[in-house]
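Q: turn this into a structure:
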Amino acid sequence: MDTYFISRWKSQIKKGLLEYIIMLILKTKPCYGYELIADINRLAGMEIAEGTIYPLLNRLKKENLLKSEWIEKEVGIPRKYYQLTPEGIEQLKVMQNYMESLNESITQLMNIK
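A: Model (predicted):
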C-alpha cells in the first residue's frame, strides 16, 4: 500500500471539506477561531492549525459569507466571533444539497459489484 498516496489523498479531501465544515459549525452557533479549531478537531476528527483557519475565515468574510464581531465576556480577553451572514446561510444550503447528491452518488458507486 502506498502510504504517501493515501496521506496526500486524505489531505486533499480535508482541504476541500474544511470550508463546508466551518460553515456547518457556524450554522449552529457563533464561534471564535480557537473554538472553531477545537470543534473541527472534535466533531470532524481533523487536526488543523491556526495558520490554516484564519486565512480561510478572512476569505469567507471577504466573500460576505461570514461576519465577525469582537465580544468581551465578563472574564477573559475579548474574542472575535464569527457567524454566517444571510448570504452565507444561502450558500451553505447550496453546498448541503450538493454534498447530499455527491454522497448518494458515491454510495451507489461503492455498491457496484
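Q: contacts and neighbour counts: CA atoms only from here.
A: Fine.
Q: now the helices for this structure?
A: Secondary structure of the chain (DSSP state H): helices located at 3-28, 33-44, 50-62, 86-110.
Q: now the ones you listed as a markdown table including mean neighbour count?
A: Shown next, in a markdown table, are those (neighbours: other C-alpha atoms under 10 Å):
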| stretch | mean neighbour count |
| --- | --- |
| helix 3-28 | 14 |
| helix 33-44 | 15 |
| helix 50-62 | 14 |
| helix 86-110 | 13 |
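Q: just put the ones you listed in CSV and tack on distance to Pro78.
A: Formatted as CSV, the helices of the chain follow (distance: least, C-alpha to C-alpha, whole Å):
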stretch, distance to Pro78
helix 3-28, 19
helix 33-44, 12
helix 50-62, 17
helix 86-110, 24
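Q: Glu72: which of those is closest?
A: Smallest distance to Glu72 across the helices of the chain (C-alpha to C-alpha): 14.5 Å, for helix 33-44.
Q: got the contact list for the closest one?
A: 21-22, 25, 46-50, 53-54, 80-82 (C-alpha atoms under 8 Å, 6 or more residues apart in numbering).
Q: please give me the structure for this one as well, since I'd like to look at both together:
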Amino acid sequence: MVERLDATFHALADPTRRGMLASLALGEKSIGELAAPYAMSFAGAAKHVKVLEGAGLIARRRSGRTQLCALRPGPLAEAEQWLRQWERFWNLRLDRLEALIAAEKEQPE
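A: Predicted structure coming up:
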C-alpha cells in the first residue's frame, strides 16, 4: 500500500495532473480533450496520462483511433484514508491549544 500511496501522491503533486483528474470526474475524456485546457501537445498530455495510469488513478481504453481515459477513484480513497489519521492528530492538538487559550483568558492578570 505504501508504494501505491507514493505513486498517488507523486501523481497528485502536479497541478496539470490534478486538473486532468478534475476533468475526468465529469466523465470519460480523450487524451486530446485532457490536453486542450493546457495548450500542450498530445505527447505532453500522454506523459501525464501515463503517470496517472501508473498510479492507478485512471484507466485507458481504445475506441477506434482514440484513447479514452476514465477516473478510477480507488487510490484517491486510500490517500484520503491515510490523510484522515493526520486530521485526527491535528484536531487533537488544536483542541488542546484552544483549551489552553481559553484557560489563559479566564485567569486574572
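Q: quickly check the contacts of helix 33-44 of structure 1 for the two that are furthest apart.
A: Met46 and Lys80, at 22.2 Å, using C-alpha to C-alpha across the contacts of helix 33-44 of structure 1.
Q: on that earlier part again, relative to Gln96 of structure 1, which of the contacts of helix 33-44 of structure 1 is nearest.
A: Looking across the contacts of helix 33-44 of structure 1 and measuring by C-alpha to C-alpha, the closest to Gln96 of structure 1 is Ile21, at 10.4 Å.
Q: could you find the closest non-adjacent residue to the closest one?
A: Ile40 (7.4 Å; C-alpha to C-alpha, 6 or more residues apart in numbering).
Q: please report the distance of that neighbour from Leu24 of structure 1.
A: Separation of Ile40 of structure 1 from Leu24 of structure 1 (C-alpha to C-alpha, to the nearest Å): 10 Å.
Q: now Tyr82 of structure 1
A: Taken as C-alpha to C-alpha, the span from Tyr82 of structure 1 to Leu24 of structure 1 is 12 Å.
Q: now Lys80 of structure 1
A: Distance from Lys80 of structure 1 to Leu24 of structure 1, by C-alpha to C-alpha: 18 Å.
Q: likewise for Ile106 of structure 1?
A: Counting by C-alpha to C-alpha, the gap from Ile106 of structure 1 to Leu24 of structure 1 is 21 Å.
Q: go on, Gln108 of structure 1?
A: 25 Å.
Q: one more: Glu100 of structure 1?
A: Applying C-alpha to C-alpha to Glu100 of structure 1 and Leu24 of structure 1 gives a distance of 14 Å.
Q: thought Lys67 of structure 1 was touching Asn58?
A: No. With contact defined as C-alpha atoms under 8 Å, Lys67 of structure 1 does not reach Asn58; the gap is 9.3 Å.
Q: once you drop chain neighbours, what's closest to the most centrally placed residue in structure 2?
A: For structure 2, Leu12 is the residue whose C-alpha lies nearest the centre (C-alpha atoms, centre = their mean; 4.4 Å). Using C-alpha to C-alpha, 6+ apart and skipping the chain neighbours, the partner closest in space to Leu12 of structure 2 is Arg18 (5.7 Å).
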